[in-house]
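Undergrad: The following block contains a protein sequence and its predicted model.
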Amino acid sequence: MSATLHRIDAGPAPSLDPMLRLVAHDMNAVNSVILDRMQSDVPLIPELAGHLIAGGGKRMRPMLTLACARLLDYPGTRHHKLAAAVEFIHTATLLHDDVVDGSDLRRGRRTANIIWGNPASVLVGDFLFSRSFELMVEDGSLKVLRILSNASAVIAEGEVNQLTAQRQVETSEERYLEIIGAKTAALFAAACRIAAVVAERPEAEELALDAYGRNLGIAFQLVDDAIDYSSDEATMGKGVGDDFRDGKVTLPVILAHARGPAADKAFWRDAMMGHRISDADLRHATGLLNSTGAIEDTLERARHYGQRAIDALGGFGASAAKAALTEAVAFAVARAY
């Protein structure tokens, strides 16, 4: 184990506080843009959007845009609107995801689709997507527009790919990594990369920040997959075992199914088809995940991608921004412990 990887697993509990402090001033400006651009003459739009935007999320993706801009010593303000665009893309996908998943809780609060219904959630999600593209166009950079619009398309492809893989317990690990690389990591990557574009830095630095964000996003999702079976609602911001009851074939399930005897494989098939969703079934599933090492191996893969994210920053000089970005990786992984 390398010295850097060891920092992910040991020492004081990592936190997002260094990043929060680093970008606090810029984040105030981003929040102002968000509040301004979610307004509409149709009262339901700001009401519904505000419910989710004010719902206690960490706003990690726009913070990454701001922190990467600080890493590059960017002196301007273009990244404020673009970070808001990133948050709108993320919020729109959450609204749509909750409808697709039939979720009733997010970050401990009732989801918008439960309060206002599925049609309103989908349409307000569309509104936020449109606002994000307005902000990109206002920035005026075709390169930024290309990066963020491509990320939006890739996210949608990832969600459709996941939908077609739902309840398919034989899904391969390779396909699953492809799905989360699209639905989760693509926006992390784009959020980081656009900072290098506005700072007019060489393509090598763009690609380095893209790699940082992409690997961080994969690590982040893999930890989410693991803690769905091993954490609590306060930590996760959603119900414990939601993935299990929704028939979501995540990496822990893929690994446990592949490693188990015929009886266990039959259990996983029944569970993912929605026939074994009681609390007792969830406890049995968690036992199988632990006995096959599926949870720990999922977290080991998360640490691997976290290390790749940290390595991607290797070409940048030491700074408070680099330290904060490095600790953000450690925080993403440490959520599972």
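TA: Right, received. Where do you want to start?

Undergrad: contacts and neighbour counts: CA atoms only from here.
TA: Noted.

Undergrad: So which bits of stretch 126-134 are buried?
TA: For stretch 126-134, a neighbour-count test (16 or more other Cα atoms under 10 Å) marks 126-133 as buried.

Undergrad: And for stretch 253-270?
TA: 253-260, 264-265, 267-270.

Undergrad: what does stretch 303-322 give?
TA: By neighbour count on 16+ other Cα under 10 Å, the buried set for stretch 303-322 is 303-313, 321-322.

Undergrad: Could I get these in TSV, plus columns for distance to residue 183 and secondary structure?
TA: Formatted as TSV, these follow (distance: Cα to Cα, whole Å; DSSP: H, G, I helix; E, B strand; the rest coil):
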residue	distance to residue 183	secondary structure
303	19	helix
304	19	helix
305	16	helix
306	18	helix
307	21	helix
308	19	helix
309	18	helix
310	21	helix
311	23	helix
312	21	helix
313	23	coil
321	26	helix
322	26	helix
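
Undergrad: and those, which two are the farthest apart?
TA: 304 and 321 (22.0 Å; Cα to Cα).

Undergrad: Show the contacting residues for the closest residue to residue 202 other than its chain neighbours.
TA: Using Cα to Cα, 6 or more residues apart in numbering and skipping the chain neighbours, the partner closest in space to residue 202 is residue 196 (7.7 Å). Residues near residue 196 by Cα atoms under 8 Å, 6 or more residues apart in numbering: 68-69, 72, 202, 205-206, 209.

Undergrad: Next one for the comparison:
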Amino acid sequence: MLFSRGFSRLPKATFNRCSKWLLSHHRHPHPQDHHHRHRHFVLSPTHRVLGCRETYSWGSPFLSGVRHQIHQESSSLAEEQLDPFSLVADELSLLADRLRSMVVAEVPKLASAAEYFFKMGVEGKRFRPTVLLLMATALNVPLPRPALAEVPETLSTELRTRQQCIAEITEMIHVASLLHDDVLDDAETRRGIGSLNIMMGNKVAVLAGDFLLSRACVALASLKNTEVVSLLATVVEHLVTGETMQMTSTSEQRVSMEYYLQKTYYKTASLISNSCKAIALLAGQTAEVSMLAFEYGKNLGLAFQLIDDVLDFTGTSASLGKGSLSDIRHGIITAPILFAIEEFPQLDAVVKRGLDNPADIDLALDYLGKSRGIQRTRELAMKHANLAAEAIDSLPESVDEDVLRSRRALIDLTHRVITRTK
């Protein structure tokens, strides 16, 4: 397991628990880990405190280490400023059009509900499809096979179409989970607009989510790949498991970092990690390469959620598209509070009371403000971003400029996840 010197200030017990969880959840149904090449990248967070908000500069030696290798192979490419989303913009546009056509239903109200977050202007940045399309190109390396003529263009096009299908399926599963989560959380807004459950009622929102899952299953079956079907079916199981863990946790589980990380993997990271692996499997990649794709998705997903947990305390309602302090007001305990408990054990009793009393929420926030909980959560997110970048760096070497450009974009996304403000 790779740890940067930037995390030396974290208590050893915390890291032991985190690393133990990451290593022990190798086999299904737990998150998988993989032993691959270790390179000592250093993330150097510096910060200044603004009330409870902390801002960080991104120390990028690990990025420059990866880019140095790319620079040796193509200096002009290494100097190029990349926008990961622009690299796949044309494909994302086609994908968005197909998604809107896929959710057409015979019942007008159901169709209107199902396409609610696929409409122009509220469809988001399509983060997950972007990752998957970039991963598809990043894995476009020669496969071990007998010396034959180049793969016919028709086969190459067919593979890309199948990988695009994975991106579409992943987005439908993601949006379905958002619809169901909003019902469970009684959310009033999503992506800056009224949530579907508020606009059309809980029953229609649940049915719309179910409809999207059914369309995703139909598309998944069309791929006729048993292993890929199994992977994404497991994702749906994990989403349900994670949500159930959150709803039924005991007071002891609520203050367990191990429990929190496992739940976070199920609810957030399983979808992108298994989808990345599916991209690799469709391309006929080896088990080792497929696992590297999985590792990238897993660690990117965990980093994403950890920063989300930070922003729930430091962000504003305008920038997040949801109310600040949403999680703690729903009694959901996340990493910043868990780290604060380690520094102030008396907070444990406050959290175990359930945080139903507004005075207890204020007390918890007061302890959080005095602790390094926000900073330590960012540092843990940086560690996972580091591991995601290392997975890309460990992929088989290539001199193809499109492959290298996509790999650099995937690494750039780890930076964007850590530094995002919404």
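TA: Perfect, I can see it now. All figures in this text were calculated on a predicted structure; none of them were measured in a lab.

Undergrad: Quick TM-score on the pair, please.
TA: TM-score of the superposed chains, computed with TM-score structural alignment, normalised by the length of the first structure, equals 0.90; 329 aligned residues with a Cα RMSD of 2.4 Å.

Undergrad: In helices, which of the contacts of residue 196 of the first structure appear?
TA: Counting by DSSP state H, these place 68-69, 205-206, 209 in helices.

Undergrad: Residue 338 of the second structure corresponds to which position in the first structure?
TA: Using TM-score structural alignment, the partner of residue 338 of the second structure in the first structure is residue 254.

Undergrad: Pull out the buried residues from the strand or helix carrying residue 159 of the second structure.
TA: Using DSSP states H and E, residue 159 of the second structure sits in helix 153-185. Within helix 153-185 of the second structure, the residues scored as buried using 16+ other Cα under 10 Å are 159-160, 162-183.

Undergrad: Heading C-terminal from that helix, find the next helix or strand.
TA: strand 189-190.

Undergrad: which residue numbers in the first structure go with that following strand?
TA: So strand 189-190 of the second structure sits over residues 105-106 in the first structure, by TM-score structural alignment.

Undergrad: After superposing, tell me the mean distance of that stretch to the second structure.
TA: Stretch 105-106 of the first structure, aligned to the second structure and superposed, deviates on average by 1.2 Å (mean Cα distance after the TM-score superposition for the first structure).

Undergrad: hang on, the earlier thing: so of the buried residues of stretch 126-134 of the first structure, which ones are in strands?
TA: Among these, no member is found in strands (DSSP state E).

Undergrad: Out of those, which is nearest to residue 41 of the first structure?
TA: Taking Cα to Cα as the measure, residue 41 of the first structure sits nearest to residue 127 out of these, at 12.4 Å.

Undergrad: Aligned to the closest one, what sits in the second structure?
TA: Using TM-score structural alignment, residue 127 of the first structure sits opposite residue 211 in the second structure.

Undergrad: Tell me who's in contact with the nearest residue to its match once chain neighbours are set aside.
TA: In space, and not counting its chain neighbours, residue 211 of the second structure is closest to residue 114: 7.1 Å by Cα to Cα, 6+ apart. Residue 114 of the second structure makes contact with 103-104, 208-209, 211-212, according to Cα under 8 Å, 6+ apart.

Undergrad: mind listing the helices for the stretch 201-337 of the first structure?
TA: For the stretch 201-337 of the first structure, the helices defined by DSSP state H, counting those that start in this stretch occupy 203-227, 233-236, 242-245, 251-259, 262-272, 279-291, 294-312, 320-334.

Undergrad: Now which residue in the first structure aligns to the residue nearest to residue 211 of the second structure?
TA: Match for residue 114 of the second structure (TM-score structural alignment): residue 49.

Undergrad: again with residue 201 of the second structure
TA: Here residue 201 of the second structure is matched to residue 117 in the first structure, going by TM-score structural alignment.

Undergrad: ok, how many other residues are close to its match?
TA: Residue 117 of the first structure has 12 neighbouring residues, counting by other Cα atoms under 10 Å.

Undergrad: now residue 301 of the second structure
TA: Around residue 301 of the second structure there are 27 residues (other Cα under 10 Å).

Undergrad: which residue lines up with it in the first structure?
TA: Taking TM-score structural alignment, residue 301 of the second structure has residue 217 as its aligned residue in the first structure.

Undergrad: That match contacts residue 183, doesn't it?
TA: No - look at residue 217 of the first structure against residue 183 with Cα atoms under 8 Å: they stay out of range, at 9.5 Å.

Undergrad: Compute the distance between the residue nearest to residue 211 of the second structure and residue 237 of the second structure, please.
TA: Going from residue 114 of the second structure to residue 237 of the second structure by Cα to Cα, to the nearest Å gives 21 Å.

Undergrad: can you pull the contacts of the residue mapped onto residue 351 of the second structure from the first structure?
TA: When the first structure is aligned by TM-score structural alignment, residue 351 of the second structure is paired with residue 268. By Cα under 8 Å, 6+ apart, the contact list for residue 268 of the first structure reads 169, 253, 257, 285.

Undergrad: Sounds good, over and out.
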